[in-house]
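Peer 1: I would like to see how this sequence folds:
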Amino acid sequence: MGTHVIKMPDIGEGIAEVELSVWHVKVGDMVVEDQVLADVMTDKAMVDIPSPVHGKVISLGGEPGEVMAVGSILISIEVEGAGNVKESAQPAAVAAPAAPVAAPKVETVVASKPVAAPRPAAVCQGPMVAREADERPLASPAVRKHALDLGIQLRLVRGTGPAGRVLHEDLDAYLAEGQSNASAPVAAAYAQRTDEQQIPVIGMRRKIAQRMQDATQRAAHFSYVEEIDVTAVEELRAHLNEKHGATRGKLTLLPFLVRALVVALRDFPQINARYDDEAQVITRLGAVHVGVATQSDIGLMVPVVRHAEARSLWDSASEISRLATAARNGKASRDELSGSTITLTSLGALGGIVSTPVLNLPEVAIVGVNKIVERPMVVKGQIVIRKMMNLSSSFDHRVVDGMDAAQFIQAIRGLLEQPATLFVE
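Peer 2: Sure thing, here's the model as predicted:
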């Protein structure tokens, strides 16, 4: 038997260190080639670290939340044959698991016995598998999200994929073959609880926290809200989907908003800009790279639709869909998550009436989309029902004057209320 040491890989672009976000294995586990061992976090992207060998985990080189240098020992695996470490030169870290004192645990729960038993997480449960309470089963982000939506504790589900990975089919089997827990005492829902949960801020959540704090401390935020009558553009969208949806794909409102941004920015180049506040330089860009804020299992990510100025409605729609899927599945690359010049953020049906989005530095503008509602409006002296939507946008007052911001949003409003002007050159 030999030892195969896996070191923290060079992610590229001059990155010297990364944060270890989560382990997918523990000491004593048997792993197979290409099985994901750990997730590490760069400035923006989550990266999977797969195993290049079959074998048994004999030591872990760090704890979740620890920042590790590129080239440091990540994990050691016992393998058949000689491995890649000579017996005489084997590092001490390979012989025993590392346990840095300062590194936080992934999750700490302090709990006392409740008055009554809580309701089980899932409404029904099928074939179960025994795992430790803190053991993280192998599963893709999409499967984890599906399990969360279904109220299933993933550690209870038997995985039938490679190396015991839990698949969507395993969740279906868990529900289909189980028995309903509908008879659980109603009183359990009213049980007193005194448990507490401490969750260290690590990985993507720590990056988001740092970026949001940095943005609010450095930029001089101000927001501008305007309501827009989107009845006409929604009618156009429905018409195009009916005529071309089957062959070109369905359009959401987002591609129209991207097009409106592109056209409006022609007259407001100072808004399609980045501000280097250390060098005191504003860079105005001809290319419009639109960041589209996207919620994922690991937090808010902003994949970038590059050169939106050169894309058709369907091209933008396809790229937005592709990037959103990659971000939600944790597969978006570093390049796909960087380089935006202006950001578009939307909560869809949950968009509320007004929001105050935080700038995505070093950009100087972010356009926030609120939900569409039908309201009575006065049009030419008559009360009619129109589809109305607010744009809640924020700007960096160090770069963008209030009048410029207002005129920019009014330009977007005019384009969306008369959607034919989106395509008039």
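Peer 1: for the rest of this, base every contact and every neighbour count on C-alpha atoms.
Peer 2: Noted.
Peer 1: buried set for the helix or strand containing residue 170?
Peer 2: With elements taken from DSSP states H and E, the one containing residue 170 is helix 168-176. By neighbour count on 16 or more other Cα atoms under 10 Å, the buried set for helix 168-176 is 168, 170, 171, 173, 174, 175.
Peer 1: again with stretch 295-304
Peer 2: Using 16+ other Cα under 10 Å as the test for burial, stretch 295-304 gives 296, 297, 300, 301, 302, 303, 304.
Peer 1: pull the most distant pair out of those.
Peer 2: 297 and 304 (18.3 Å; Cα to Cα).
Peer 1: returning to that earlier point: format the buried residues of stretch 295-304 as JSON lines; extra columns: distance to residue 50.
Peer 2: Converted to JSON lines, the buried residues of stretch 295-304 look like this (distance: Cα to Cα, whole Å):
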{"residue": "296", "distance to residue 50": "21"}
{"residue": "297", "distance to residue 50": "20"}
{"residue": "300", "distance to residue 50": "24"}
{"residue": "301", "distance to residue 50": "23"}
{"residue": "302", "distance to residue 50": "25"}
{"residue": "303", "distance to residue 50": "24"}
{"residue": "304", "distance to residue 50": "26"}
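Peer 1: alongside the first, I'd like the structure of this one:
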Amino acid sequence: MSVHVIKMPDIGEGIAEVELVAWRVALGERVIEDQVLADVMTDKATVEIPSPVHGTVLALGGVPGQVMAVGGELIRIDMDDSAGESVSAAPPVAAIAEAASAPPPTSPGGQIKAMSDAAALHAVKHANVPVTASPAVRRRARQLGIGLQDVPASGIDGHVTHEDLDAYVTHSGVPSTSHSSGGRYVEGQNEESLPLIGLRRKIAEKMQESKRHIPHFTYVEECDVTQFETLRAQLNAKWGATRGHLTMLPLLVRAIVLALRDYPHCNARFDDEKGVMTRYGAAHIGIATQTDAGLMVPVLRHAEARDPWSCAAEIARLAAAARAGQAVRAELSGSTITITSLGALGGLVSTPVINYPEVAIVGVNRIIERPVIRDGAVVARKMMNLSSSFDHRVIDGQYAAGFVQALRGYMEAPALLFVE
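Peer 2: Predicted coordinates:
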């Protein structure tokens, strides 16, 4: 037996610890070179760890959610003569039983944790063609008791999606997570403890850090976006086919860029330890993006140098990368002010949490057409609220109100967006 030990790699930027998010392989599974073994996370970037060799998994280090030291043992692979066989061949039961009987680790950092006998036998039963899927899809499959290797994949390069799981549940008769009670309400008897791991834990830590350090205050203003929406429709009708479709977001980005010229304190970061606020000339705008794994904030860099169509294309690219789990660290850091939008989900007002260590965040609520009074007459107008939060240590209420009123001015007279 020739055992190859794979250690937690140094992902870079001086990081000493990495969180193990999910295993992509099981004890006793045959793996091939370049097959993904595990997902690990640092900051908000998820990294896939591939296998450098062919072989059989002997032991797994750590459990999902565990923070492991760089250089600690991640996985052990037996590179015996059978490693060159088909990856779908069944692993030897004796080897699995031997590994399953190994003692548990005495400490979390880099020690090897063997799976239980039941899990080992499950690995034998489902000996494995490599399957790719997001952590959210894998978690849902586990909750449903479905082996991902049994689910026909429709995603790129054989990626299993939520839609694939839905189709499998529908056609196989696997019960969903909800149960029928014959039309009658029944008292719930089950409870489930769900540890926060991976991106969900990073989000929790970031939100807690923001609320602990920043004294928030939120300012809400109503905007008449009738002309704004009319202009957007006209731009799409004239140039949509050649330049791309514009949503509200790239035009709002343009309004923020212009408003920041008069209110530069809002385009800043505050260093708690040094007591220093750093203002930025460039507008690197964070775009809060919901993904299957949780909220991510990819960064639209140098928005001040882009026209609305360039903004739209880059926002779409960043959102797609974030939702596919392919956004790199550089695309998820360095923002100077953030936009968050719940407009598509409804709601009149929100109190957004600042993206620490920034000092301001602009929140967009839904557009409602309703009667308003204009020049003594009741007319139908498209109205929307801007809900924006500020760091009260460095942004006074009057300054914040001035910034939001500047945004409102550009949105209610959108021709000004294109006048320098």
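Peer 1: show me what the helix holding residue 170 of structure 1 is packed up against.
Peer 2: strand 124-125, helix 141-150 (3 or more Cα pairs under 8 Å, 6 or more residues apart in numbering; DSSP states H and E).
Peer 1: mean neighbour count and distance to residue 263 of structure 1 added to those, as CSV?
Peer 2: Output for these, formatted as CSV (neighbours: other Cα atoms under 10 Å; distance: least, Cα to Cα, whole Å):
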stretch, mean neighbour count, distance to residue 263 of structure 1
strand 124-125, 20, 52
helix 141-150, 16, 36
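Peer 1: need those in TSV (columns: distance to residue 242 of structure 1).
Peer 2: Below are these laid out as TSV (distance: least, Cα to Cα, whole Å):
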stretch	distance to residue 242 of structure 1
strand 124-125	40
helix 141-150	30
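Peer 1: so which of those gets nearest residue 243 of structure 1?
Peer 2: If we rank those by Cα to Cα, the stretch that ends up nearest is helix 141-150, at 32.0 Å.
Peer 1: and that closest one with helix 168-176, angle?
Peer 2: Taking axes from the mean of the first three to the mean of the last three Cα atoms, to 10 degrees, helix 141-150 of structure 1 and helix 168-176 form an angle of 20 degrees between their directions.
Peer 1: distance from helix 141-150 of structure 1 to the middle of the chain?
Peer 2: 14 Å (Cα atoms, centre = their mean, to the nearest Å).
Peer 1: give me the contact list for that helix.
Peer 2: 122, 153, 154, 166, 167, 168, 171, 297, 328, 329, 330 (Cα atoms under 8 Å, 6 or more residues apart in numbering).
Peer 1: so what's the last one up against?
Peer 2: Contacts were defined as Cα under 8 Å, 6+ apart; by that measure residue 330 of structure 1 touches 45, 46, 47, 141, 296, 298.
Peer 1: what residue of structure 2 matches up with the fourth one?
Peer 2: Meaning residue 141 of structure 1. Correspondence of residue 141 of structure 1 to structure 2, assessed by TM-score structural alignment: residue 134.
Peer 1: okay, that match and residue 18 of structure 2: tell me how far apart.
Peer 2: Going from residue 134 of structure 2 to residue 18 of structure 2 by Cα to Cα, to the nearest Å gives 18 Å.
Peer 1: next: residue 280 of structure 2.
Peer 2: If you go by Cα to Cα, the gap between residue 280 of structure 2 and residue 18 of structure 2 works out to 31 Å.
Peer 1: these two: who's more crowded?
Peer 2: The neighbour comparison of residue 280 of structure 2 against residue 18 (other Cα atoms under 10 Å) goes to residue 18, with 22 against 16.
Peer 1: closest one of the contacts of helix 141-150 of structure 1 to residue 12 of structure 1?
Peer 2: Using Cα to Cα, those come closest to residue 12 of structure 1 at residue 330, 18.0 Å.
Peer 1: that closest one is in what secondary structure piece?
Peer 2: Counting by DSSP H and E, residue 330 of structure 1 is found in no helix or strand.
Peer 1: the lengthiest helix in structure 2 vs structure 1 - mean distance after superposition?
Peer 2: The residue-count maximum for a helix in structure 2 (DSSP state H) belongs to helix 226-243. In the superposition with structure 1, the aligned residues lie an average of 1.5 Å away from helix 226-243 of structure 2, counting by mean Cα distance after the TM-score superposition for structure 1.
Peer 1: residue 245 of structure 1 and residue 318 of structure 1, how far apart?
Peer 2: Where residue 318 of structure 1 is concerned, residue 245 of structure 1 sits at a distance of 12 Å (Cα to Cα).
Peer 1: just the ones of the buried residues of stretch 295-304 of structure 1 in strands?
Peer 2: Among the buried residues of stretch 295-304 of structure 1, the subset assigned to strands under DSSP state E consists of 296, 300, 301, 304.
Peer 1: excluding chain neighbours, what is closest to the first one?
Peer 2: It refers to residue 296 of structure 1. residue 328 (4.3 Å; Cα to Cα, 6 or more residues apart in numbering).
Peer 1: that neighbour matches what in structure 2?
Peer 2: Checking with TM-score structural alignment, residue 328 of structure 1 has residue 323 as its match.
Peer 1: so that match touches residue 292, yeah?
Peer 2: Yes. Between residue 323 of structure 2 and residue 292 there is a contact under Cα atoms under 8 Å: 6.8 Å.
Peer 1: separation between residue 156 of structure 2 and residue 359 of structure 2?
Peer 2: Residue 156 of structure 2 is 39 Å from residue 359 of structure 2, by Cα to Cα.
Peer 1: with residue 195 of structure 2 instead?
Peer 2: 30 Å.
Peer 1: who has more neighbours, those two?
Peer 2: Legend: neighbour count by other Cα under 10 Å for residue 195 of structure 2 and residue 359, higher for residue 359 (26 against 10).
Peer 1: please give me every residue in contact with the residue most central in space within structure 2.
Peer 2: Nearest residue to the geometric centre of structure 2 (Cα atoms, centre = their mean): residue 296, 3.8 Å. Residue 296 of structure 2 sits next to 44, 288, 289, 290, 322, 332 when contact means Cα under 8 Å, 6+ apart.
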